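In: one predicted model, sequence on top.
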Amino acid sequence: MSTLKLDDFLPYRLSLASNAVSDAVATAYRKLFGLRIPEWRLVTVLAEGGAMSQQALCGRTRMDKVTVSRAAIALAERGLIARAANPDDQRSHLLTLTLDGIALYEQVAPKALELERRMFDVFSPAEREQLLAMLKRVEAAAGGLDDDR
């Protein structure tokens, strides 16, 4: 029988690493821009992909409906996103960045890249590429587990 050693259990180590990175990023975004991680994710996804419904944002960010809704409300209250009727689905709205939202993204994106650089500078460019490829494979494998349930 195998013995589980938590410190060597890959899902646990991945969770610890993810939490450490997320905490560092959250602290930086909160201090610099007054943003929580879900809000920053919405701003970034909307900047990259244009107008989207909240359902599409849930899929793209892998955040639940409540988290996306709260982030959208907070961003709308700050005037960073706007809601418009969805011509393809009258039951939903499309969210888009306002000019202020675009300006915020243009300020935050370079800071995010700098934070990433500082955090992952301990790896060579080849190691960073390899880590990214492995993380994508882990995500795909985890998604396959969802199909098995």
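Out: Great, that's in hand.

In: alpha carbons only for contacts and neighbour counts from here, please
Out: Noted.

In: can you show me the helices along this protein?
Out: In the chain, the helices defined using DSSP state H lie at 10-33, 37-49, 54-61, 65-77, 99-120, 125-148.

In: buried sites along the fourth one?
Out: Right, helix 65-77. For helix 65-77, the neighbour count (16 or more other Cα atoms under 10 Å) marks 68-69, 71-76 as buried.

In: number of nearby residues for Ala112?
Out: 15 (other Cα atoms under 10 Å).

In: quick check: it vs Asp64, distance?
Out: Per Cα to Cα, to the nearest Å, Ala112 is found 23 Å from Asp64.

In: ok, for the spatially most central residue of the chain, nearest residue in space, not its chain neighbours?
Out: Taking Cα atoms, centre = their mean, the centroid of the chain lies closest to Arg41, which sits 4.2 Å from it. Computed as Cα to Cα, 6 or more residues apart in numbering, the closest residue to Arg41 that is not its neighbour in sequence is Thr61, at 6.9 Å.

In: which residues does that neighbour contact?
Out: 41-42, 45 (Cα atoms under 8 Å, 6 or more residues apart in numbering).

In: between these, which is closest to Thr3?
Out: Arg41 (38.2 Å; Cα to Cα).

In: let's bring in a second model and compare:
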Amino acid sequence: MDHQFPKTVTRQELLFEDSDAKFRKLLYEITALADRVETMRATFARHFGITRPQYNILFYIAQHQRDVGLTTGQVATALRVSSPHVVQEVNQLVRVNLIEKSPNPDDGRSVLLRVSERGFVMIDDLAPTLRDVNDRLFQSLSKSEFDQLCTLVATILEDAEGVISKLPVD
């Protein structure tokens, strides 16, 4: 049976010589890259004895907590996950003494999350490996290419959020 695969895009900006093959290749490569990054993060998470989602939450809090801490809602919004998911994962991180909770003085209904001293010791221990991996992962990009990549990924991610919100329900 001779069947020609249908085009998956119609925008001329996404077609090359009237073919969407380059577009489809890009999607496969983005997926493969995301899988490689997730594999690296899962490896780093094992260093802490936690899961990859817990690793993401731990590092986001460590990077953004400042002196005050973060609410679960702030973490959920930034990581584009649900607040109940963050609550569940944070509870595990509290049990292994990587995150500490304290009452939120501005909102008695919420708590503030901060990385524990143990958590920071472990992050500091892993930092040389993270620097090496990240430097090598992005070694082929110039500063302007990196800046452009950051902008493009953020823009496409926003587009993706809009698309997901309009997907037909099963």
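Out: Received the coordinates, thanks. Nothing here was measured: the structure is a model prediction, and the numbers come from that model.

In: TM between them?
Out: Scored against TM-score structural alignment, normalised by the length of structure 1, the superposed chains reach a TM-score of 0.78; 148 aligned residues with a Cα RMSD of 2.8 Å.

In: coming back round to it: now do the same for the residue nearest to Arg41 of structure 1: its match in structure 2.
Out: If you follow Thr61 of structure 1 across to structure 2 using TM-score structural alignment, you land on Leu79.

In: against Asp106 of structure 2, how distant is that match?
Out: With Cα to Cα as the criterion, Leu79 of structure 2 and Asp106 of structure 2 are 23 Å apart.

In: with Phe59 of structure 2 instead?
Out: Applying Cα to Cα to Phe59 of structure 2 and Asp106 of structure 2 gives a distance of 24 Å.

In: check Val121 of structure 2 too.
Out: 29 Å.

In: same check, this time on Thr129 of structure 2
Out: Taking Cα to Cα, one finds Thr129 of structure 2 at 38 Å from Asp106 of structure 2.

In: neighbour-wise, which of the two wins?
Out: Neighbours per residue (other Cα under 10 Å) separate Thr129 of structure 2 from Asp106, with Thr129 holding more: 12 against 9.

In: trace that one over to structure 1, please.
Out: Per TM-score structural alignment, Thr129 of structure 2 is aligned with Lys111.

In: list the contacts of Val115 of structure 2.
Out: Neighbours of Val115 of structure 2 in contact, by Cα under 8 Å, 6+ apart: 58, 61-62, 98-100.

In: which of these still touch in structure 1?
Out: Counting by both residues aligned by TM-score structural alignment, their matches' Cα atoms under 8 Å, those that remain in contact in structure 1 are 58, 61-62, 98-100.

In: among those residues, who's most crowded?
Out: Leu58 (26 neighbours).

In: list the contacts of the counterpart of that one in structure 1.
Out: Under the alignment by TM-score structural alignment, Leu58 of structure 2 pairs with Val43 in structure 1. Neighbour list for Val43 of structure 1: 97, 101, 105 [criterion: Cα under 8 Å, 6+ apart].

In: once you drop chain neighbours, what's closest to Leu6 of structure 1?
Out: Tyr12 (6.7 Å).

In: how much space separates the one you found from Arg62 of structure 1?
Out: In terms of Cα to Cα, Tyr12 of structure 1 sits 19 Å off from Arg62 of structure 1.

In: Asp121 of structure 1 too?
Out: 27 Å.

In: need the counterpart of Ile99 of structure 2 in structure 1.
Out: Match for Ile99 of structure 2 (TM-score structural alignment): Ile81.

In: and if you look at Ile156 of structure 2?
Out: So Ile156 of structure 2 corresponds to Val138, using TM-score structural alignment.
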